[in-house]
Every structure is written in structure tokens, then in C-alpha cells.
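> only geometry, no sequence info:
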């Protein structure tokens, strides 16, 4: 097993996850099988209870793991299916250690950070890196050749010190020839003087060396390309060779990053360091994808979608949703133009944000939790339904569509018990198997089967599949006592769980509305650049008036 460890210094939020994913794309294009581990030094067990304002979206895996959004990057770029174990947190590590101590596994020894915590971290990495991984490109499960390990935060963070010590020990155990350590750093560009400043990179590497680690390669994030003199200066102060200092300058789409890094020869250097055969990577798919993006940007052939959500101040809270829209728009040969609206604003019918809804070609009502902004979402659904504007509701967005239909078509005084516990007609209720006291990992989570009604819109979007597997994250569901009344009034529940008691997809007939659909699940969690989510693909097709009447195949699209 070979390990490629990526860490960062001085400044966080420079796109380390994208760099990791891009390097993974390159190595996969060289013919190597990959797996990926993200280390998050926080004390939370997982990301499930963290605020989207603070940490961005909670990404959900097939096995129900609620993890850091970087694992979403890995899955989308590498087309792999990861697990809860591929995200290491300090909370998980300490939980394991405390449970072992209580069982007496340490045989009376004093439990310490070194060696017990560092050993637990190493054992976790060794165990997970050896696990077979499912590759959606080949549709096969296989044992990886290379494990990507990203260390969250920056070198010098007090929370990360134990992990760097564990990695130092890991390198000693597996041998220098089996590990490539890449340091990512921000190189500021001063426009006034036209200078690139290398001091943050120098100091970050000095901190790394103080921990007993020496970077084999440096990837510099910068506003502009690095000249050779700057690369040589960085190499001099960091102990890296000049040909192992790479630049990752600002680009207008992240899908340029693999091509950008490989143009500097990064795959050859990594293979040389890991003592493995170098094969010329085939990045033709990404080159075609980027070429299409450039053409669409110049042609200005756009599709305008408005996202109505609760957390729009932090767009990272909807990262997978945005990626799914982008992938679908690219598949439809359109440049995506996104507008954002805080749902609470739409509770005022005179608010100027309504103009964004009116001017859009499609409305996406996003998921969320709690009652704030719920009425704004319901009013948005009402507008889209009555004006026959393509509307997609995700999770809570689907539930708001059901409430809107109950109020304005069935004439009921209806709501969700999440919003109003004493509502007269609780058309959305909490699931009986939901733990109201403990919030972490107590929802309906992960990949679940949905049976689709033949000839429904959802059935056609999935190219005639009668059963589909999508990822869920919800505590509330449609009240089964109201299903018959809804269906008699024209609302179609075209997707249900295998017991036929949980409603997964709701839609209106296309004779009634061109595209009115909601999903209880989150189809955006399984999108990737070359295989867009069928639901989002259909939504964009409807927004540009190109939704066909027959089956729709979103799996074999040419990007050229």
C-alpha cells in the first residue's frame, strides 16, 4: 500500500480538498486504484450535528455516514463509494480509546496520547486503507493501490498535533518509499508591487519540519502562476526539489485543476517518489469537459435557476446541490446561472427577492431543518405550481410541496409537526423510529431503495428503472393517513419505500404541469461530472423546455 498525505499550512480554506481530489483523478487516470481518508481534528463524532453556517453541508454516504463535505468532493471527482470510516475525527478516536479503556483492553496501563492515541490513528488508517472500495466507473469493488490522506486544518493547529505525530510514526513504519507528503500553501500576490510572497509557505514548512515531517512536494495556491524564480526560492527554504514545487493558480472551474497540475508533471514526480510505474494519465474526459465549459461561457448559453433555501448566506451549505445543478447544466450544454433567495424573505409578498423567482427558468426549493422560512418555501411552491414553472423540491422542499397542495388544493389547514406541533392537519409527521432526545445519527440516513410507478415522470427520469437507490437524511415524512385524499386530488406519489408506507417522490402529471417534482431523498449526493443525477438532469431539461416525453438516459452523455 502506498500513501499520499496532503496537509496545509498558514491559511485554511485554500481548496486543499479540490487539490487532493484532482491528484486522485490524475493517479486514477494513470491506472491506479484509489481510496481516500479525510482527517478532521474536531471533537465531534461526525459532522451530523454541526451547523451548516459553520462547517458547510453535511455530506451523506451510502452507509448513512454524515461526514465532511470534502468526502463529497472525493466521491464526485473519483467516482468512488466511501464509508463512514473514511472520515476520521478526534471524537471517533477518543470514543474508541475510552471504550477500550473501560473494557480493560489496555491491561492496566496509563492511557496516553503517545502511544495510545497515535496508535489508534495509525491503526484506523491502516485498516481503512486496506478495505476494498467500490468504483462506480468500473462497477467493481477492488483493493486500492494508493490511499489519499488529507489532514484538515493547518500545520500548527493544536488540534492537529497528535495526527502529525501519528503520521510521523506511520512513515517510519511503512518506509519513506511508500509515502509521499504534499504540503499545500497559499502564496499571496501583491498587485501593487507585482510580487509573489513566499514567507507563509516558508513558515508553514518550518512548522512542519518542527513536527519531524519533511514535505516531498509543495503545491502552491496563488492568484497568478508562479515563475521559476519563485519556485526555486520556495524549494530552497522547504527542502523540496524545484521540479516538485507546483502551482495551482485561480481558475474559473475546479475541473481545470487536474489538467493544470498534470501539465506541470505532477504524476511523474509522485510515481517516482512512491517507486511505482509511471503511466501517461488519460485526462481526455476532463480536457473535453473544460473545453465545453469554455465554449458555453463564451456563447453565454445560460439556464437560470433560483435556489430558495434557509442557509443561503453560506453557499457551502448547499455544495452538492450546486454541483448537481452544474453537472446537469453541462450535460444539457448550458452555462448555469444561479440566483439565491433566503426563504424567509419570501414571506413578504412585496420583497424584491420575488423578482429573482419570477425571472428564473426553474425553482429549486432546498432542504433544511426547523420552521424558520417554511412559509416562504410554501409560497414559492404555490407560485411555481400555479404558474407552471419547473419546480424541484428536495427533502424539506418536497414536504413543503405537500403542505402547499394540502392548503391550496385540498383546502386544509395543514402543516408539518416540525413547524407546528398542534396543527389541525399534520400532513407531515415525525417518524416513529426517530430519537427526539439524541440528535446525532438518529435520522433516516443513507442509501435506501425507492420503488417507482411505471410511466411516471420519476420512472422516465431514471430511464425506466423500477427501483432506485438514493441517499436520505430526514426525520419527518408524509403522513400516510392523508395519502388517499392527496391522490384523489391529483397529487401523485410516484416513489415509495418497499413497504409502500413512506412516500419518497411526489409529482404532478405532465398534463397538469411541465415539471413539478419533489424527492424525500437527496439525489445530489450521487452526482458526478460525467454522470449527472437523473433528477437534476430532468429538472434542467424542463427549465430549457427540452424535457422529452419518453425515457431519459443521463448515464451516456457526450461532453464535447
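Cool, the structure landed. None of these values were measured; they are calculated from a predicted model.
> can we go C-alpha only for contacts and neighbour counts from here?
Fine.
> mind checking how far residue 42 is from residue 120?
16 Å (C-alpha to C-alpha, to the nearest Å).
> and if you look at residue 394?
Distance from residue 394 to residue 120, by C-alpha to C-alpha: 39 Å.
> More neighbours: these two, which one.
residue 394 (25 against 18; other C-alpha atoms under 10 Å).
> Now do the contacts for that one.
364, 365, 366, 367, 518, 519, 520, 521, 522 (C-alpha atoms under 8 Å, 6 or more residues apart in numbering).
> Looking at this structure, which residue reaches furthest from the middle?
residue 108 (42.7 Å; C-alpha atoms, centre = their mean).
> Tell me the spacing between that residue and residue 115.
From residue 108 to residue 115 the distance is 14 Å (C-alpha to C-alpha).
> this is the comparison structure:
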């Protein structure tokens, strides 16, 4: 292992033909399979855009912005890495062109290059290699061991202009670390076309030819397709792409993404990686290999449960980015993880928040009635985070419906804030209530701008990253459902991403009417982090984003509470009953 003087192994995952075909899932699945061998794995995502980080990107343009413990706002694929590998990554695990160029320019301004002309080669490519090698040797696992393997996903596709410096850097990098420590997995598309559904290999052949022309030869081909390989396709790809047939993998559509590691393992990818990277030379202790075997057993059971015909629980997700569900990918995963761990299958009713508003009834009555039908027909309601005024009144209506009709509700970030606004308006009878994000001069601000936040810039200026939340020392908080779901602890650490917070001046009025802030920030106690409504099956909200810490084998407690309440199992769970007793093998959470 690297920590014992051994060289970290690097697996590069590149893409061809088109983007968005699953490089992140294949990279995550490969990492998981290596963990089942007992290896310690970390990951790096390279995004070739000039933006410094993902924080200022629209979710509708780029999908969810994922937040790390250190406050890094990064690409959503890092969420996949954390969930599959059960690691805690940092902002340095996400490389962008902007970060690299800023580092090189800062060095040039300091005079580090001693007057030499600064160029893409060697200065930019060296900076990329140095960054990958540095991060690839930093532990991200709970056991503190230095990584045995670092998986590097190269965003975009081969041939993109913006990817060229990174491709060249990886070409050089293979010689820096040595042949036995470098493996390239190329993910490409094998489309099915024509009336008879024939699989075509030419796009993959062209992609590999372009890659080889840039100085990189794939060791493994991961071929995405709607169906398994037809007869002769593997051999054809092998012949024209200059790889052995055993190095060509069919990554066809299957029951769920959780089955991708199983699919790859069945086709022998572990043997190929072991041979290519000389993994047997690492000689791991028996107890570590045993832990890997246990992980694989748990993962297979989890995937098996995903494919079973389980009872269905329906959750209405009321948001403003519902046209692109990748905007809420961590929310989707958190719901799925929670449901499967209590023997349920999740069905999500996507509700565009603005469609619930009265103005929508006049503009498009059909959308209005469909939105209300989807929300009212759900077993539970979730209002996730978001920015901007569009759809806010619709989210407030969703919170009101859930409160008045005793429907299980979970609010996250803005979902907490709209529930506070609704409660202040309709239960406390306060007039002119709103958030200063949307009505800066409102009469009664229920949500205010945080005093220490910089208004002059956008990127990286929010309250970001892991912060402690302390459960309050009063009778309601000590016995709250939320605290019990967290295992009765005094303090939890969750990840934040917000600029606005509940106005502490109205908290006493809210609590006097039954909306209890059971969790507050551990430093001052003035920031409201968790509320729970009394005399309600489950009406809970959090200022932080619990979806960022969900894991397939360890779901987020507040998401678990929502699913349990929506499926009628919450009280049984809190009393200690085994709500998964009809499953053959109960997963340990």
C-alpha cells in the first residue's frame, strides 16, 4: 500500500462517443469491487470546464451540486463515489480547468517558474499530474489507511477541446507511475439501431482510435448498450480495438444501478484488474479480506432487495427543478436507500411547485389539477432545497397541506424555511410574513440573511460543509422522534448549503404554538437546525442537507423517518420492532 512505501495504483475512466453514458457509475462500481477485495480506494473527478467549482452552476444545466464535509461544492459524481465507496472526499478530489489554471497563474505571479514562458505543456500538464498524485495518496477512508487504488474519472469525451490538456497529462502520467500502476477503462456506446435492433461497434472503434491517436490505449472497454452483447460483438470489438475479448465488458441496462457491480464482477473484471495492476502483490491480511467479503454479501443482498416486488410507498417531491431529476439525485438516492432498508419500494411523484399555485390554475388548469392530484395522492411529502422565488408559494401550500391533513412531511433547507413561513402565517396569525430572500422589506421576516455571508460574490460564500447540530435539553427535544431516529445522540454533524436562516426573534412565538426547534447550532444556539411539530405523525424539517450523507447500507435518519411514517411503520420502529422481518437477510444499518 501507498502508506507502506508502495505506489498507489491509478485507474483512469474516460468516455467516448457521447457524454452522460455512465462513467461515474462504472467508476464507482469498479471502486466498490476493489473494496470487496479489502483494498482502500479513493476517487478523483476531473471536470474540464473553466468554472472553479460547481457551486454557481444551475441544477437544470449540470444536475445537482453536491456538498462535501469541507464545504467543497462539486460535481454530482462525487456523491456517487461517497455512497458506493463509503468515503469522505474533499474539494481537492474534484479537479476543474479553472482550479488548475488558477494554481499555475498564482505560481507564475509568485515567480515560481523563474521567468520561463508558462505553457500548457509542460506547466499545465505537470500541475494536473502533481494534483492527481498528491490527492491519490491522501486517505479518505474511515480506517485511515492510505489508498491502494485511486480511480480518476475524466469528464467529457475524448476529442473535446477542453479535455485535451487532461488527456495529455494522463498520457504522461502513465510513465510517471509505471505500467503496473496505471490502468485505463474506456466507456463507450454500442448503439442499437435499425428495424431489427442490430448493435453497432463503429462508434466505439472510432472513439478508441481517437484515444490511441492521443497516446492512450484502453486496458478495459466498458460498452454501454440497451441490451447484452449479441453473438460476435465482443470478438469484433476485441479485434478492432486491440484488446483481449476478456477485457471487453457489456454494461447493458439492468434492474438498477446497484446491479452494475454485480454485472461487471460476473464478467470477470476483478480478474482483469488484478492481473493488470498486480493487485495480488499487495498481500492484505486475512481480516481485511474478510471485511471485503462481508461488504460484498451486504451489497448483493441490497441489490437483490431492489429487484424484489416490495410494497410501494409514494412520496411527492415538490420542487422547482423537477424537469431534470438529476437536480435532486441525492434526494432520490436517500429516499431509495431509506425505503429498501425497511422493505419498501419507493415511487416518486414529481410535482413542479409553481403548478400548485393559483396562478397556474388560470394559466394551465390541467397542470394545476394534476399537480394537486399527485401531491394529495402521495403517502408523504418532501420539499427539498432550492434558490429563487419561482414556486415558493407552491412549496408553502405543500407544507400547509401536509400540516393540516397529517401527511408525513420532510422539509430540507428551503423546505424548512417555507414550512416556518406557512406556520407563522396560518397558525401564529402573523401578517406580512415572508423570507427576506424574496421580500426584503416584508413586515415580519420569518427567514433572514445570515449576517456573516458576503453579498458581493456568489461562489463559495454560503454557509457550507459539515457543521454540528445540538439537540436541545428540554422534554420535547429529548423525546422527539428525530432524536430517536439519530440513535438518541446529543449532537449530529450534517452538511449545510444556505445563505438564509430562520429568524431567531420569532422562535418563541412558533414554539408556543407547537413548532419545536429540537436541534440548534452547537456554537451559539441561535441558529435553528431541526424542527418537529407536536401532535403530528411526522412533520420534520432540517436546515442542513441530510441527503448528502446517505449510504445504501446506512440511510439518512430523517429520510428513514419519512419513509417509516409514510408506510405506517414509524412507531413500531421507534419501539424497537424489526420492520424488515419478512426479508431473508436483514441489512445492518
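Received it, and whenever you're ready, just let me know what you need. Treat the numbers as computed from the prediction; the structure is a model and nothing was measured.
> Tell me the counterpart of residue 320 of the second structure in the first structure.
Matched by TM-score structural alignment, residue 320 of the second structure corresponds to residue 310 in the first structure.
> For burial, what's the neighbour tally of its match?
For residue 310 of the first structure, using other C-alpha under 10 Å, the count is 25.
> quick one: contacts for the aligned partner of residue 537 of the second structure in the first structure?
Aligned by TM-score structural alignment, residue 537 of the second structure pairs with residue 514 of the first structure. Listed by C-alpha under 8 Å, 6+ apart, the contact set of residue 514 of the first structure reads 388, 389, 390, 542.
> List the ones among the residues you listed that fall in helices.
Per DSSP state H, helices hold the following members of these: residue 542.
> Who are the packing partners of the lengthiest helix in the first structure?
The helix spanning the most residues in the first structure, taking DSSP H as the definition, is helix 284-299. Judged by 3 or more C-alpha pairs under 8 Å, 6 or more residues apart in numbering; DSSP states H and E, helix 284-299 of the first structure is in contact with helix 257-262, strand 335-342.
> what's the mean gap between the following helix or strand past the first one and the aligned bit of the second structure?
It refers to helix 257-262 of the first structure. Per DSSP states H and E, helix 257-262 of the first structure leads on to helix 266-274 as the next helix or strand towards the C-terminus. By mean C-alpha distance after the TM-score superposition for the first structure, the fitted helix 266-274 of the first structure averages 0.5 Å away from its aligned residues in the second structure.
> from the chain's centre, how far out does helix 266-274 of the first structure sit?
28 Å (C-alpha atoms, centre = their mean, to the nearest Å).
> For the equivalent of residue 543 of the first structure over in the second structure, the count of nearby residues, please.
In the second structure, the residue paired with residue 543 of the first structure is residue 566, using TM-score structural alignment. Number of residues near residue 566 of the second structure (other C-alpha under 10 Å) recorded here: 22.
> now do residue 455 of the second structure
Neighbours around residue 455 of the second structure, by other C-alpha under 10 Å: 12.
> Could you say which helix or strand holds it?
Per DSSP H and E, there is no helix or strand for residue 455 of the second structure.
> all strands for the stretch 51-200 of the first structure, in order.
59-60, 66-67, 80-81, 87-89, 133-135, 140-142, 146-151, 179-187, 189-190, 195-196 (DSSP state E, counting those that start in this stretch).
> Spatially nearest residue to the counterpart of residue 377 of the first structure in the second structure (excluding sequence neighbours)?
With TM-score structural alignment defining the correspondence, residue 377 of the first structure maps onto residue 395 in the second structure. Distance criterion C-alpha to C-alpha, 6 or more residues apart in numbering; nearest residue to residue 395 of the second structure, sequence neighbours excluded, is residue 353 at 5.7 Å.
> ok, the one you found - how many residues close by?
Residues near residue 353 of the second structure, counting by other C-alpha under 10 Å: 26.
> my guess is it meets residue 386, correct?
No: contact criterion C-alpha atoms under 8 Å: residue 353 of the second structure and residue 386 do not qualify, at 11.1 Å.
> how about stretch 47-65 of the first structure, aligned to which bit of the second structure?
Going by TM-score structural alignment, stretch 47-65 of the first structure sits over residues 54-72 in the second structure.
> what's the most centrally placed residue in the first structure in contact with, if anything?
Residue closest to the mean C-alpha point of the first structure, counted by C-alpha atoms, centre = their mean, is residue 72 at 3.0 Å. Contacts for residue 72 of the first structure (C-alpha under 8 Å, 6+ apart) come out as 59, 320, 525.
> If we use 6 Å, what do you get?
Applying C-alpha atoms under 6 Å, 6 or more residues apart in numbering, we find residue 72 of the first structure in contact with no residue.
> How about the one 5 residues further on?
If a contact means C-alpha under 6 Å, 6+ apart, then residue 77 of the first structure has residue 21 as its contacts.
> That one -> the second structure?
Using TM-score structural alignment, residue 77 of the first structure lines up with residue 84 in the second structure.
> Give me the aligned partner of residue 181 of the second structure over in the first structure.
Per TM-score structural alignment, residue 181 of the second structure is aligned with residue 178.
> what's the burial count for the nearest residue to its match once chain neighbours are set aside?
Leaving aside its sequence neighbours, residue 178 of the first structure sits nearest to residue 2 (C-alpha to C-alpha, 6+ apart; 4.8 Å). When counting by other C-alpha under 10 Å, one arrives at 20 neighbours for residue 2 of the first structure.
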